[in-house]
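A.B. asks: what would the 3D arrangement of this be:
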Amino acid sequence: MADDGAPAALFDRAVVIFNPGRAGMDARIEALHQDLAADLPGLPVELLPTEYAGHARVLARTEAGRGAPLIVSVSGDGGYNEVVNGVMDVPGSKAVCTVIPAGNANDHYRSLPARTLSQAIREKAVRPIDLLRVTFRSGGREEVLYAHSYVGFGLTPLMAIGIEKGGKGKVLELVSVARTLRNLRPFELVRDDGATAKFDSLILANISRMAKYGTVSESHYPDDGRFEVVTLPHAGLMKMALMTLRAVTLGLGEQPSVTSYAFSTRNAVPCQIDGEVVHIQADTHVLVESAKGALATL
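C.D. replies: All right, here's what the predicted structure looks like:
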């Protein structure tokens, strides 16, 4: 229970964004509603179920545009990504975000300090974290997206597509991963200085662990204004399999960290942003930058 309701002064309301179609969600939202009422007595709590893919971003944008809400995303990495992008759509927003894990992979949640939402509220543990700002430029058009955890090219989006097609569950996912490795094709990137490179995998990581792929770097918290670059130059199936095995056992160890990373795609290539796959066209310029302290979180 919050002391004298003091933490409530940080927010003017709590907003819970969730997918009502997930199994067991009704009971979970009811329990969360009760916890928020106990931890933030007198604070209004709004429950906002999503109705379609992308709706969480619309809801978060609307809520971030007024007052000082605590926006709670009950979701996996993809749902939280929508919420984060909705908040970032509103410059100067006073919204504070947090995530309650409710997805197939919860990489971002696993990478944060271990504390319950109640503990974070009692401790008034609002702190800024970095985001990855991803700018795509193609044919005179520009699109900006934000990632709370990672941006992956090559292996990671193909594994996500394979798992989605193959079905959920450990056995089905392992079969899907094996098929993905067998069908992996390298992709070619062109750096801004004109040099080309061919990769099997490229991950730009703001967190240390990706639940589906293991430990990708030794960075422990996304608040240093930098992100890790994890690359695997094209070397064939065996080396890719060994890298995957090392990631899920020993980890990949220290990786180079940067504040920005830029290239152009030679061919069309899938890209995974926080678990969501987007398809990038050929001749697209990609700029990934660390947006230091961009998001207030609890």
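A.B. asks: from here on, just use CA atoms for contacts and neighbour counts.
C.D. replies: OK.
A.B. asks: the helices in the stretch 151-298 of the chain, which residues?
C.D. replies: 155-166, 170-183, 237-248 (DSSP state H, counting those that start in this stretch).
A.B. asks: deepest-packed of the ones you listed, please.
C.D. replies: Of all the helices of the stretch 151-298 of the chain, helix 155-166 has the most neighbours on average by mean count of other CA atoms under 10 Å, namely a mean of 20.
A.B. asks: returning to what we had before: would you turn the helices of the stretch 151-298 of the chain into TSV with distance to residue 278?
C.D. replies: Compiled in TSV, the helices of the stretch 151-298 of the chain are given as follows (distance: least, CA to CA, whole Å):
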stretch	distance to residue 278
helix 155-166	8
helix 170-183	17
helix 237-248	22
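A.B. asks: residue 122: which of these is closest?
C.D. replies: Closest to residue 122 of those is helix 237-248 (CA to CA; 35.0 Å).
A.B. asks: what comes into contact with that closest one?
C.D. replies: Surrounding helix 237-248, the residues in contact under the criterion CA atoms under 8 Å, 6 or more residues apart in numbering are 181, 182, 184, 200, 213, 214, 215, 216, 232, 252.
A.B. asks: and that helix, how far out from the chain's middle?
C.D. replies: 23 Å (CA atoms, centre = their mean, to the nearest Å).
A.B. asks: what angle sits between that helix and helix 155-166?
C.D. replies: Taking axes from the mean of the first three to the mean of the last three CA atoms, to 10 degrees, one finds helix 237-248 and helix 155-166 inclined to each other by 90 degrees.
A.B. asks: following up with a second sequence; could you model it the same way so I can compare the two?
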Amino acid sequence: MLIFNPKGRSDPGRLARQLSQDLRARLPAIPVSLEPTGFAGHARALAREMASTGRPLIVSISGDGGYNEVINGVMDAGGNAVCAVMAGGNANDHRRSTSTMTLIEAIIGAEVRRLDLLELQIGEGPGAWSRYAHSYIGFGLTPAMATGIEEGTKGRLSELISVTRTVSRLRPIEIARTDGARATFDSLVLANIAHMAKYGRISEAGEPNDGMFEVIMLPHASKWRIALMTLRAVTIGLGPQQSVSRYEFLTLDPIPLQIDGEIMQINAHTSVLVEARQQALATLG
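C.D. replies: Predicted coordinates for the structure are as follows:
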């Protein structure tokens, strides 16, 4: 199944049709279906339905957000399907960070491998909810940067200018750790990949299948320090970061979060738990 958003900016419909033609030419005995999405959450529903039928290959022709819907749909159905992503969106951090070969060759060779997922659990009791991330979960600067880039014009220079403007308006986030200590951050990112926000290299350590993820934090500081960190991320990288398998805290104010490109909101006084699910995702490419 090839899932794509027909209204995507990078013409994922054209990419999906081309991939379909290539697959039918090289694997004529294998059925291929094209499934355009019609609304937010549709990719998740399509993937869940398809994954419930056995062990299909589900390819998302999208950016990180579209692929997030697909992997969550597959996990809804028990995680038995094989997932893959073809870069077809505004941000393709996961594909850039984890690809080892062209997708078509990986499909022909049926070289399935397994990667970790991050499970985000928000709240407790009846109102609790959870979601999986294939790449990263960010608080503070990360969702603010994504909003600034989305509102600005496209292109590397224009987007970096948008990020700079975003930094000037940034509000810090305050959290309480499980030991009762409080901390104030300008940025907190929990990442399973080395690259994010298109141009940034956030980690030199860690593998996407080792049961660990990296914690990249910037304590609240002056705006020039935030700008310096951003500049370092898009040039030489941020270097080695702390690796953990679990990170937990309590929000003290409402805070935005970004999960694989999708922006959400968390209420104040809400528990947040992120855990690595080692090699939970079967993938190709």
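A.B. asks: quick revisit: so for residue 204 of the first structure, which of the helices of the stretch 151-298 of the first structure sits nearest?
C.D. replies: It is, among the helices of the stretch 151-298 of the first structure and with distance given as CA to CA, helix 155-166, at 11.0 Å.
A.B. asks: what range in the second structure matches that closest one?
C.D. replies: Using TM-score structural alignment, helix 155-166 of the first structure lines up with residues 141-152 of the second structure.
A.B. asks: corresponding residue for residue 132 of the second structure in the first structure?
C.D. replies: Aligned by TM-score structural alignment, residue 132 of the second structure pairs with residue 146 of the first structure.
A.B. asks: ditto for residue 174 of the second structure
C.D. replies: Mapped onto the first structure by TM-score structural alignment, residue 174 of the second structure lines up with residue 188.
A.B. asks: OK, contacts around that match?
C.D. replies: By CA under 8 Å, 6+ apart, the neighbours of residue 188 of the first structure are 196, 197, 198, 199, 265, 266, 267.
A.B. asks: circling back to that earlier point, among the contacts of helix 237-248 of the first structure, which lie within strands?
C.D. replies: Counting by DSSP state E, those place 200, 214, 215, 232 in strands.
A.B. asks: what ranges do the strands span in the stretch 51-200 of the second structure?
C.D. replies: 57-62, 82-87, 113-122, 129-133, 136-140, 173-177, 182-191, 195-196, 200-201 (DSSP state E, counting those that start in this stretch).
A.B. asks: who touches the fifth one?
C.D. replies: If you take CA under 8 Å, 6+ apart as the criterion, strand 136-140 of the second structure is touched by 118, 170-173, 185-193, 255-260.
A.B. asks: separation between residue 74 of the first structure and residue 130 of the first structure?
C.D. replies: 21 Å (CA to CA, to the nearest Å).
A.B. asks: mean per-residue distance, the longest helix along the second structure to the first structure?
C.D. replies: Taking DSSP state H as the criterion, the second structure has its longest helix at helix 12-26. For helix 12-26 of the second structure, the mean deviation from the first structure after alignment is 1.9 Å (mean CA distance after the TM-score superposition for the first structure).
A.B. asks: residues in the first structure aligned with the following helix or strand past that helix?
C.D. replies: Counting by DSSP states H and E, the element after helix 12-26 of the second structure in chain order, helix or strand, is strand 34-36. The aligned range for strand 34-36 of the second structure in the first structure is 47-49, by TM-score structural alignment.
A.B. asks: what is the distance between the matching stretch and the centre of its chain?
C.D. replies: Distance, stretch centre to chain centre, for stretch 47-49 of the first structure: 21 Å (CA atoms, centre = their mean).
A.B. asks: now do stretch 223-238 of the second structure
C.D. replies: Here the centre of stretch 223-238 of the second structure is set off from its chain's centre by 21 Å, with CA atoms, centre = their mean.
A.B. asks: can you give me the stretch of the first structure that that stretch aligns onto?
C.D. replies: Going by TM-score structural alignment: stretch 223-238 of the second structure matches residues 237-252.
A.B. asks: re earlier: how about the match of residue 174 of the second structure, nearest residue that isn't a chain neighbour?
C.D. replies: Using CA to CA, 6 or more residues apart in numbering and skipping the chain neighbours, the partner closest in space to residue 188 of the first structure is residue 198 (4.3 Å).
A.B. asks: residues contacting the one you found?
C.D. replies: Applying CA under 8 Å, 6+ apart, the residues near residue 198 of the first structure are 186, 187, 188, 189, 233, 234.
A.B. asks: from those, which would you call buried?
C.D. replies: Among those, those classed as buried by 16 or more other CA atoms under 10 Å are 186, 187, 188, 189, 233, 234.
A.B. asks: the aligned partner of residue 76 of the second structure in the first structure: neighbour count?
C.D. replies: Aligning on TM-score structural alignment places residue 76 of the second structure opposite residue 89 in the first structure. Residue neighbour count, defined by other CA atoms under 10 Å, stands at 20 for residue 89 of the first structure.
A.B. asks: pretty sure residue 89 of the first structure is touching residue 61, no?
C.D. replies: Yes - using CA atoms under 8 Å, residue 89 of the first structure is in contact with residue 61, at 6.2 Å.
A.B. asks: where in the first structure does whichever strand in the second structure runs longest fall?
C.D. replies: As assigned by DSSP E, the longest strand anywhere in the second structure is strand 271-283. Under TM-score structural alignment, the alignment places strand 271-283 of the second structure onto residues 285-297 of the first structure.
A.B. asks: chain center to that stretch, what's the gap?
C.D. replies: 12 Å.
A.B. asks: that one vs the second structure, average offset?
C.D. replies: Compared with the second structure after fitting, stretch 285-297 of the first structure deviates on average by 0.5 Å (mean CA distance after the TM-score superposition for the first structure).
A.B. asks: who touches that stretch?
C.D. replies: Residues outside stretch 285-297 of the first structure that contact it (CA under 8 Å, 6+ apart): 84, 88, 95-98, 126-138, 223-227, 259-265.
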